[in-house]
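Participant: I would like the atomic coordinates for the input below:
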Amino acid sequence: MDARATDFWSSPDLAVQIGGDAPTPQDRPEAAMDWAFGLATPELRLFTTGVQRRLPSGPAATLGERARRFFSEYPAAAGGLEVSPRLLVGAIPFDREQDDCLFLPERAANRAWSPPFHRTSSPGSRRITAEPSRAVYQDAVGKALVCIRASREGAQPVDKVVLSRSLRLEADASFDAFALWRDLQADPSAARFLVPLGPGRGGAMRRLVGASPELLISRRGAAILSHPLAGSSRRSPDLSEDEAAAQALLTSDKDRREHGLVVEAIMDLLAPWCSDLRAPPGPALVSTRTMWHLGTRIEGRLRRPDEVSAAELAALLHPTPAVCGSPRDRAAELIRKLEAYDRGFYAGAVGWTNAAGDGAWYVALRCAEVCGRAARLYAGAGIVEGSDPAAEADETSGKFQAVLRALGVDEASL
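Facilitator: Reported below is the predicted structural model:
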């Protein structure tokens, strides 16, 4: 690997400038922050401002080729003196056929930007609407179970489908996406992200803000890593109850089957690209502030790393059975039938890739899409044979908590 690319990974305080000497726009001082992107993980901190050039958008299947063409048409700085390879940052939507949003920023650094935070991420008065309601969501889970059972008679039975629900928040003043990002730092092991998605209604910038516990894929030279999570249980403030919930999850046949589908799918998709690919024989417990998860660390080495970038690997894997189901196409069809809204970038992927092909992509979970005075939160649960509709609704309630707490909202009655 190029030494400069190694420096980018290993020097968390390294200041990075890319894209030549393009100045920060001066006609409107906040313009550079309109397109601010942030990703903070235990391995890497990446913060960018401004947008120098957007990647032509398209579906997941074409992302790798579009990224290669983009970097080939945008040459490195004269003399190859860039501290870091050129970058694309952004997000991939849940639906593989919808347009993604990636761009080359004007400035990038491994130190956080310092935007003018408001005192709180949550503006005064709020109106909260569950879409769908808990009762309607439980009914959808019941319908999913009927479809799963009926599919056994067909040539391609459905083993799992992930159903989500959302909360719509409306406020009298604009939500501060940067303060929400700051307030999500309660889970230091999660990947906190803030991703601009372009102007929404009324001209306000749409932003996806969250703290994801799940690594979809990272590439560092020939080394790749994926850490899928599937199978979850809500944590308890009571220590004995919390430990009991963790152990019940670890020994749950239903949750281990659900998790196994995800690991198998990822291993099958990555295997043709790898000279070495391995995973432990069973899942381990992974904790966040509000949830227990089953997780498996999958590691490998690419056979020909110059032929596939992190962005292309992310597009290959996405969406995994952890957020869609198995088999992918049939599960996605059921999601369109049973969910009454477009997921947008929820359960998509957020991250970065560079001209060397390195990068990291995280599943867009525990997040909200914020635009002006509106915010929409999402949470989902994997439905397999043996799922209980009330328990799956409880699981989504637990997953809402990370963002709701950061917003100062109590979701207990929703």
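
Participant: From here on, just use CA atoms for contacts and neighbour counts.
Facilitator: Noted.

Participant: Make sure Asp268 is indeed in a strand.
Facilitator: No. Using DSSP: H, G, I helix; E, B strand; the rest coil, the assignment for Asp268 is helix, not a strand.

Participant: any idea how far Val262 is from it?
Facilitator: 10 Å (C-alpha to C-alpha, to the nearest Å).

Participant: ok, now which ones touch the residue nearest to the spatial centre of the chain?
Facilitator: The C-alpha lying nearest the average C-alpha coordinate of the chain belongs to Ala364 (C-alpha atoms, centre = their mean; 1.9 Å). Applying C-alpha atoms under 8 Å, 6 or more residues apart in numbering to Ala364 gives the contacts Gly210, Ser212, Phe345, Tyr346, Ala347, Gly348, Ala349, Val350.

Participant: Do I have it right that the second one meets Arg192?
Facilitator: Yes. Taking contacts as C-alpha atoms under 8 Å, Ser212 lies within contact range of Arg192: 6.4 Å.

Participant: quick one: the closest residue to Arg126 other than its chain neighbours from Ala130, how far?
Facilitator: Nearest non-adjacent residue to Arg126, counting by C-alpha to C-alpha, 6 or more residues apart in numbering: Ala171, 4.4 Å away. Computed with C-alpha to C-alpha, the distance linking Ala171 and Ala130 is 15 Å.

Participant: Now the second one, please; I'll put the structures next to each other:
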Amino acid sequence: MDGFVLSRPDHSVLTRGVRRSFDDAGAATHALSEGSATLIVGALPFDPSGATALYEPAEVTVTGSAWRSDTSVDLPHTHAVREIPSPADHLRRVEKLVTRLRDGDLGKVVSARTVELRAESPISPTALAARMATLNPAANTFAVDLSAAGTDFVGHSLVGATPEVLVSRRGNVVTCRPLAGSARRTAETEADRVAGDSLLSSTKNLAEHAFVTDWIRDVLGPLCSELSIPSTPELTSTHEVWHLASPIRGILRDPTTALELAIALHPTPALCGTPTTAALNVIRDTEEPRRFYGGAVGWCNNVGDGDWVVAIRCAEISADGRTAWASAGGGIVADSDPQDELDETTTKLRTLLTALGVSDTN
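Facilitator: Okay, here's the model as predicted:
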């Protein structure tokens, strides 16, 4: 795709063309600070040691509303061809993690799995993003070319509709709204209400959420003269999932840019675990590379303002458009139930699979 889309419910940033690209976040932040770039858009990978897909666009359009495509392109018939790892292997992986967590050297590790999809004709990233925006109007829809990250990503795109904002900056005000702790929604009204109420009182999920807010406090605290973090999370939802959320607001001491804040904050314990370095090493040792799933997608302008969202409920699309990889994960703590964790990933995958008309994989 020749462009970038980040559509939030109240505004959108759309670009076309590339003036220059950056596979290194430091080079991109330098271009903004020296004034040689007025806007940087793109994606950060899950693993901070990986190459970025950031670029200075040639054309920019900013709107004061959610984006809706003005063209209609049908999406092809698509089906699942492989699960990486298999459901049985994912269960065994989670069981091993729970044993390790009970030994006490880690607080939480996020375990993810991937579904490989095959399409009968090329998937248009823009058409998929438009479909996801229609199905998930309250989400943050994105589509980004990953070519800047190097040979393995040339022509690939990342497309998704995420409920989670990693960080936003406007002037000296910084806001976050982390999600951690989740429960499956149901079609029956009373059962759905009970599921949400149970999540709000779940010791396991509240502890998982606290890992994330504590991390954000540790990162943003030194950067802010004021930082407001709720003592307890609130309940929020997508069509498929209840989440625990915490609206966080801070006043920056110094003009740290939105891109610099995103680099400092990701990956949060919501996508990685805690302690962060130890959890990241476990993920590197036990999982296939996550590439840009679990990273961040966003924009930052030359005054430092910007939005970065967490790259979940998404898929990477191959250069020929005929293969896609959709991933989902869940936070594993000492009292996690492996089957529940597998079911949680299945539920989270529905946002992407529904957009492509693919039924559940297990």
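
Participant: returning to that earlier point: can you tell me which of the contacts of Ala364 of structure 1 is nearest Gly203 of structure 1?
Facilitator: Checking the contacts of Ala364 of structure 1 against Gly203 of structure 1 with C-alpha to C-alpha, the nearest one is Phe345 at 18.8 Å.

Participant: What's the closest one aligned with over in structure 2?
Facilitator: Matched by TM-score structural alignment, Phe345 of structure 1 corresponds to Phe292 in structure 2.

Participant: looking at this, that match is in a helix?
Facilitator: No. Under three-state DSSP, Phe292 of structure 2 falls outside any helix and is assigned coil.

Participant: In contact with it, which residues?
Facilitator: Taking C-alpha under 8 Å, 6+ apart, one finds Ala43, Leu44, Pro45, Phe46, Leu158, Ala311, Glu316 in contact with Phe292 of structure 2.

Participant: how about 10 Å then?
Facilitator: 43-47, 50-53, 146, 149, 157-158, 311-312, 314-316 (C-alpha atoms under 10 Å, 6 or more residues apart in numbering).

Participant: Looking at these, which are in strands?
Facilitator: Ala43, Leu44, Ala53, Ser157, Leu158, Cys314, Ala315, Glu316 (DSSP state E).

Participant: Reformat the residues you listed as CSV; add neighbour count and distance to Ala258 of structure 2.
Facilitator: Putting these into CSV (neighbours: other C-alpha atoms under 10 Å; distance: C-alpha to C-alpha, whole Å) gives the following:
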residue, neighbour count, distance to Ala258 of structure 2
Ala43, 31, 13
Leu44, 33, 13
Ala53, 25, 16
Ser157, 26, 23
Leu158, 27, 21
Cys314, 30, 22
Ala315, 30, 24
Glu316, 26, 24
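
Participant: nearest to Glu240 of structure 2, of these?
Facilitator: Cys314 (14.4 Å).

Participant: Tell me which residue lies farthest from the centre of structure 2.
Facilitator: What lies farthest from the middle of structure 2 is Glu190; by C-alpha atoms, centre = their mean that is 29.9 Å.

Participant: which residue in structure 2 lines up with Ala190 of structure 1?
Facilitator: With TM-score structural alignment as the criterion, Ala190 of structure 1 matches Ala139.

Participant: what's the burial count for its match?
Facilitator: Neighbours of Ala139 of structure 2 under the rule other C-alpha atoms under 10 Å: 22.

Participant: Trace Gly221 of structure 2 over to structure 1, please.
Facilitator: Aligning on TM-score structural alignment places Gly221 of structure 2 opposite Ala271 in structure 1.

Participant: same check, this time on Asp2 of structure 2
Facilitator: In structure 1, the residue paired with Asp2 of structure 2 is Trp35, using TM-score structural alignment.

Participant: wait, what's in contact with its match?
Facilitator: By C-alpha under 10 Å, 6+ apart, the residues touching Trp35 of structure 1 are 48-52, 103, 105-106, 194-198, 205-207.

Participant: swap in Asn301 of structure 2?
Facilitator: The neighbours of Asn301 of structure 2, taking C-alpha under 10 Å, 6+ apart as the test, are 32-33, 35, 37-41, 56, 257-259, 307.

Participant: Could I get those in TSV, plus columns for neighbour count, secondary structure and distance to Asn362 of structure 2?
Facilitator: As requested, the contacts of Asn301 of structure 2 are exported to TSV (neighbours: other C-alpha atoms under 10 Å; DSSP: H, G, I helix; E, B strand; the rest coil; distance: C-alpha to C-alpha, whole Å):
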residue	neighbour count	secondary structure	distance to Asn362 of structure 2
Leu32	21	helix	46
Ser33	16	helix	48
Gly35	13	coil	51
Ala37	19	coil	47
Thr38	16	coil	46
Leu39	22	strand	43
Ile40	24	strand	40
Val41	30	strand	36
Glu56	26	strand	41
Thr257	26	coil	43
Ala258	26	helix	39
Leu259	29	helix	38
Asp307	26	strand	35
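
Participant: Which pair in the residues you listed has the greatest spatial separation?
Facilitator: Spanning the widest gap among these are Gly35 and Asp307, at 19.2 Å by C-alpha to C-alpha.

Participant: before we move on, back to that, between Asp268 and Val262 of structure 1, which is the more surrounded one?
Facilitator: The neighbour count for Asp268 of structure 1 versus Val262, taken as other C-alpha under 10 Å, is higher for Val262 (23 against 11).

Participant: Aligned counterpart of that one in structure 2, please.
Facilitator: In structure 2, the residue matched to Val262 of structure 1 (TM-score structural alignment) is Val212.

Participant: Surely that match touches Leu179?
Facilitator: Yes. Under the contact definition of C-alpha atoms under 10 Å, Val212 of structure 2 touches Leu179, with a separation of 8.3 Å.

Participant: Give me the common contacts of these two.
Facilitator: Ser246, Ala270, Leu271.

Participant: and of those, the nearest to Arg92 of structure 2?
Facilitator: Nearest to Arg92 of structure 2 among those, with distances taken as C-alpha to C-alpha, is Leu271, at 19.8 Å.

Participant: Translate that closest one into the numbering of structure 1.
Facilitator: Using TM-score structural alignment as the criterion, Leu271 of structure 2 maps onto Val323 of structure 1.

Participant: Give me the secondary structure label for that match.
Facilitator: Following three-state DSSP, Val323 of structure 1 is assigned to coil.

Participant: Next, count neighbours for it.
Facilitator: For Val323 of structure 1, the tally of surrounding residues (other C-alpha under 10 Å) stands at 30.

Participant: Check the spacing between it and Ser164 of structure 1 real quick.
Facilitator: In terms of C-alpha to C-alpha, Val323 of structure 1 sits 9 Å off from Ser164 of structure 1.
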